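Novice: Attaching a predicted model along with its sequence, questions to come.
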Amino acid sequence: MALLALEEAIARVLADAVPIMDEESVPLRDARLRHLARDLAATRTQPPFSASAMDGYAVRHADIADGTGELRVVGTSSAGHGFGGGVGAGQAVRIFTGAPLPEGADTVVIQENVERHADDRITFREMTERGRHIRAAGLDFREGDRLLGAGDILDAGRLMLAAAMNHAEVPVRRRPRVAILATGDELVLPGETPAVDQIIASNGFGVRAIVEEAGGVAIDLGVAPDDFASLDAAIDRGDAAGADVLVTLGGASVGDHDLVREALSRRGMALDFWKIAMRPGKPLMFGRLGRQRVLGLPGNPVSSLVCAHLFLRPLVIRLAGGIERDDRRTAVLGRAVGANDERQDYMRARLSLGDEGELVATPFERQDSSMMRVFAQADALVVRPPYAPAADAGEPCVVHCLREGPITRGA
């Protein structure tokens, strides 16, 4: 049976994946990077009053039209402490940035253009046109204006705007729920003492980070031993938690103790595909179990995370209503690589800048799919298409960036 091409496998995983439209209300402080469920209108006008844009003096322009003469300072207006009276003929009010403009004033003269005398008189050094240095009420927005739209991501600027609109809580789309189940008698959790034939369960922590960075909620189903009763109980917990996606880690291959695929099939999973033409990650499983999408990631740590980057991340982003960022870049190889076989290869590599500012991707010499240290040190995955010929250092390549951040010059 021919292995499924990677592009076809990704297309099947993402087919009919549409944003979750369920709505929930959350405090604004907890809404960072959430998607608005509905349009949001302002509940107040901003600024709510005409305010000074500079430190200076609020005056009637009629009193300074010729740029000469003197006025008497009758009070002060500062932010949060407006002047209670008005400005009459021959009068001025000392005013500070953000303070309400007193009634009767129509111009602010900046303090650099004013000379203040000991008896609260001021004179002017130059002309100021009518209306200068005033932010009119409603300059930014008015009550009832719809300023944020359904589907908008609440980033720093939009959170600030929502706060100014006086929304303490906002309606947002529910985040995709992703249940993560590690499987295998050989696994124990970090902090526990493994037996001589056991290892620490590590894959789930990396997968959880990918889910959360993509905008999802990770549901930890723990570690299930290699028996059907334990697997069924864990799958039930994920269903009870309302998981939209069930991710299994390991146990989906063909060994005598690989029971995950059979356990899911017994429950009615419709298997879409199993085994794809990629390295690492050949034993990748995808199917549907009722309303849930099921993604069976390989047990080897690097295979698990590479597949999570390529398949799970874009799925969660789509379900969350986001648009996936294209993390591919063109680069040149930092060292020679051999010819490839029928599987698309993703080689862990470090990135650097060459002497001409070009992006250089240097694959690690050891590419074993169990080597977590290499993956943690990698900045990118060098993509080697099926049957790609051997390539020398300096030849072009395509990379998937694994992390954001500065790239240093030199290897």
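Specialist: Yes, it's here.
Novice: Going by C-alpha atoms from here, please, whenever you check contacts or count neighbours.
Specialist: Noted.
Novice: which ones are touching the residue nearest to M54 when sequence neighbours are not counted?
Specialist: Computed as C-alpha to C-alpha, 6 or more residues apart in numbering, the closest residue to M54 that is not its neighbour in sequence is T97, at 4.6 Å. For T97, the contact set (C-alpha atoms under 8 Å, 6 or more residues apart in numbering) comprises A51, S52, A53, M54, D55, S78, A79.
Novice: hold the first one in mind and look at this next one:
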Amino acid sequence: MKLLAVDDARARILAEIAALPAETVPLARSIGRVLAEDVAAVRDQPPFAASAMDGWAVRSADCPGSLKIVGESAAGHGFEGRVGAGEAVRIFTGAAVPAGCDAIVIQEDATREGETVLVPAIAAGRSVRPAAGDFKAGAVLLTRGTRIDPWRLSLAASAGRAEVSVGGRARVALLSTGEEIVQAPATPGPFQIYDSGSPALAEMVESWGGTAVRARPVRDELDAVIAALRDADAELIVTVGGASVGDHDLVRAAAVVLGLSLRVESVNVRPGKPTFFGVLGDGRRLLGLPGNPASAFVCAEMFLKPILSAYQGAPTAPATMPARLAEALPANGSREHWMRAKLTYADGGVSVRPYRDQDSSLISVFAASDALMRRMPGAQAAEAGTVVEVLPLSRA
């Protein structure tokens, strides 16, 4: 069985993924989706000079002095007249600065005396947010290929968009195999365990811009696995378990019956060596992940996330960053190792400490981790302080 390096395996996989047709969705439903268009502002933001503070809108040339109060400007209800010499307008944060005014005296610095207000000297422009200070009409605020998160959604909303065009949302069928797997709240038998892999993978798929379709666990019988693969209504089928070559690992054999053409037979990675990828006879893509949850989750970060990005027209590799080892590590073996680890941000830098027990069955270790640390095949022993490559994991 041919072992491919992680980067080579990902390149082969992405070569088989074509972007799906774009669709228009309400902005509120675009989180996690990738823009299929540029988003430009329909008007200036703010569209008028606005007050940054509660206080008094004044003409700086009239200050200091006692000014006549001629009105009020509140957010959404501006003062429509023009402020003349010796006049002031009560104003609130976010409200439009009246015509004729060029500064805001904050309320703490002013003293109201009936229908007049006593104000100190002030420089023009003080506490005034200029019109178009954030962006101008027509400015491109978000470009095609950008993934929408809550902050970018806010920017698109401020640009006046209620809908956006985004890359297609791939349907992903998740199939768990193995007689030992049961789904909660069912009561497991004495030799069974709860399915902890596919529920998490379903949430990953949804957060990465796909639509997860979960099937019930499939028993270890070739006909049952064939039927499950045949009936999966999805662009991409992701199997969890049964990816290796043991007597009870039937996914590959079942897929061969359905015309599987392998693109990736196995990956030189720890954990996750049995991971494979291919194309079924009817064109559906098949990603086979190992059954151990940690192995499945690591390989989901390495391969499934980029696949879903590619379906949306924005193929990507994992976004890593440098960090310094918090403790020495021994030499690595022959496989690329993505170690579950903990990051610490201090003294203007980032340090990483991999967990000592990297057994791929330990879900608790993955739950405690906030990063994966990459060690290349044959990497030499590394001292504390050595710069290494880490992939931060999303944590709420």
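Specialist: Perfect, thanks for sending it. Nothing here was measured: the structure is a model prediction, and the numbers come from that model.
Novice: on that earlier part again, what about the residue nearest to M54 of structure 1, distance to R142 of structure 1?
Specialist: T97 of structure 1 sits 21 Å away from R142 of structure 1, going by C-alpha to C-alpha, to the nearest Å.
Novice: Just tell me what the residue nearest to M54 of structure 1 corresponds to in structure 2.
Specialist: Matched by TM-score structural alignment, T97 of structure 1 corresponds to T93 in structure 2.
Novice: Was I right to think V298 of structure 2 contacts H337?
Specialist: No: V298 of structure 2 is beyond contact range of H337, at 10.1 Å (criterion: C-alpha atoms under 8 Å).
Novice: Find the residues that touch each one of these two.
Specialist: By C-alpha under 8 Å, 6+ apart, the residues touching both V298 of structure 2 and H337 are P271.
Novice: circling back: who wins on neighbours among the contacts of T97 of structure 1?
Specialist: Within the contacts of T97 of structure 1, most neighbours by other C-alpha atoms under 10 Å means S52, with 29 neighbours.
Novice: number of nearby residues for the nearest residue to that residue once chain neighbours are set aside?
Specialist: Excluding the flanking residues, the one nearest S52 of structure 1 by C-alpha to C-alpha, 6+ apart is I134, at 4.8 Å. Neighbour count of I134 of structure 1, defined by other C-alpha under 10 Å: 22.
Novice: what's I134 of structure 1 in contact with, if anything?
Specialist: S50, A51, S52, A53, M54, L101, T107, V108.
Novice: So it versus G157 of structure 1, what's the distance?
Specialist: 24 Å.
Novice: F277 of structure 2: what secondary structure?
Specialist: Recorded secondary structure, F277 of structure 2: strand (DSSP: H, G, I helix; E, B strand; the rest coil).
Novice: And whatever helix or strand F375 of structure 1 lives in, what's buried?
Specialist: Per DSSP states H and E: F375 of structure 1 is located in helix 372-377. Neighbour counts over helix 372-377 of structure 1 (16 or more other C-alpha atoms under 10 Å) mark M372, V374, F375 as buried.
Novice: Average separation of that helix from the aligned part of structure 2, please.
Specialist: With mean C-alpha distance after the TM-score superposition for structure 1, helix 372-377 of structure 1 departs from structure 2 by a mean of 3.9 Å once superposed.
Novice: If you count contacts, what does that helix end up packed against?
Specialist: Judged by 3 or more C-alpha pairs under 8 Å, 6 or more residues apart in numbering; DSSP states H and E, helix 372-377 of structure 1 is in contact with helix 301-307, strand 344-353.
Novice: would a markdown table of these with mean neighbour count be doable?
Specialist: Shown next, in a markdown table, are these (neighbours: other C-alpha atoms under 10 Å):
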| stretch | mean neighbour count |
| --- | --- |
| helix 301-307 | 25 |
| strand 344-353 | 24 |
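Novice: of the ones you listed, which approaches I323 of structure 1 most closely?
Specialist: helix 301-307 (19.0 Å; C-alpha to C-alpha).
Novice: What range does that closest one cover in structure 2?
Specialist: Taking TM-score structural alignment, helix 301-307 of structure 1 hits residues 293-299 over in structure 2.
Novice: What is the neighbour count of the residue mapped onto D220 of structure 1 from structure 2?
Specialist: Alignment note (TM-score structural alignment): D220 of structure 1 maps to R214 of structure 2. By other C-alpha under 10 Å, 17 other residues sit near R214 of structure 2.
Novice: Same question for the one 4 residues further on.
Specialist: In terms of burial, V218 of structure 2 registers 20 neighbours under the definition other C-alpha under 10 Å.
Novice: now V117 of structure 2
Specialist: 19.
Novice: Mind giving me the packing neighbours of the helix or strand hosting it?
Specialist: According to DSSP H and E, V117 of structure 2 maps onto strand 116-119. If you count contacts as 3+ C-alpha pairs under 8 Å, 6+ apart, strand 116-119 of structure 2 packs onto strand 65-73, strand 111-113.
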